[in-house]
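In: coords below, sequence missing:
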């Protein structure tokens, strides 16, 4: 996820069920959707790999 925003959290929409949730954009572990369990952000040792749709950067 290469963006120039400085916020540490992002709002992501799940590609499978359209649930929106706020997650840490540099996760130490994969982040799953609270509704369906699909992976929203995959841990990559820095900025995570976004698997859902980025809705907004949250400060």
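Out: Okay, I see it. A quick note: this is a predicted structure, and the numbers were derived from the prediction, not measured.
In: Every contact and neighbour count from this point should use C-alpha atoms.
Out: Fine.
In: ok, now how distant is residue 18 from residue 6?
Out: Distance check for residue 18 against residue 6: by Cα to Cα, to the nearest Å, it reads 25 Å.
In: Among these two, which residue is more densely surrounded?
Out: Under the criterion of other Cα atoms under 10 Å, the comparison of residue 18 against residue 6 puts residue 18 first, with 14 against 9.
In: Presented hereafter is structure B, for comparison with structure A:
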């Protein structure tokens, strides 16, 4: 069934748990970010906005929800 004909549309975005490649810290980020997402501990860029789904520069641990 095409996305347009779904009775109850589901969102294409999600929250994602990622792991920083430098320090190993885990944090939850949005899959479609509007700004750069940096690590809280070391400041390395984890996700870059691309106008849609973000470019992930880190390991994806799990998709939440």
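Out: Here it is on my side, so go on. Remember, it's a predicted structure, so these values are computed and weren't measured experimentally.
In: could you pull out the strands for structure 1?
Out: For structure 1, the strands defined by DSSP state E occupy 9-13, 20-24, 31-32, 39-42, 49-50, 53-58.
In: Show me what residue 18 of structure 2 aligns to in structure 1.
Out: Residue pairing (TM-score structural alignment): residue 18 of structure 2 is matched to residue 12 of structure 1.
In: who's in contact with that match?
Out: Shown in contact with residue 12 of structure 1 (Cα atoms under 8 Å, 6 or more residues apart in numbering): 20-23, 40, 52-56.
In: on that earlier part again, now, of the strands of structure 1, which is deepest in the fold?
Out: Among the strands of structure 1, the stretch with the highest mean neighbour count (mean count of other Cα atoms under 10 Å) is strand 39-42, at a mean of 22.
In: quick one: it aligns where in structure 2?
Out: With TM-score structural alignment as the criterion, strand 39-42 of structure 1 aligns to 45-48.
In: The closest residue to residue 17 of structure 1 other than its chain neighbours: neighbour count?
Out: Among residues not flanking residue 17 of structure 1 along the chain, residue 36 sits closest, at 6.8 Å (Cα to Cα, 6 or more residues apart in numbering). Residue 36 of structure 1 is flanked by 12 other residues according to other Cα under 10 Å.
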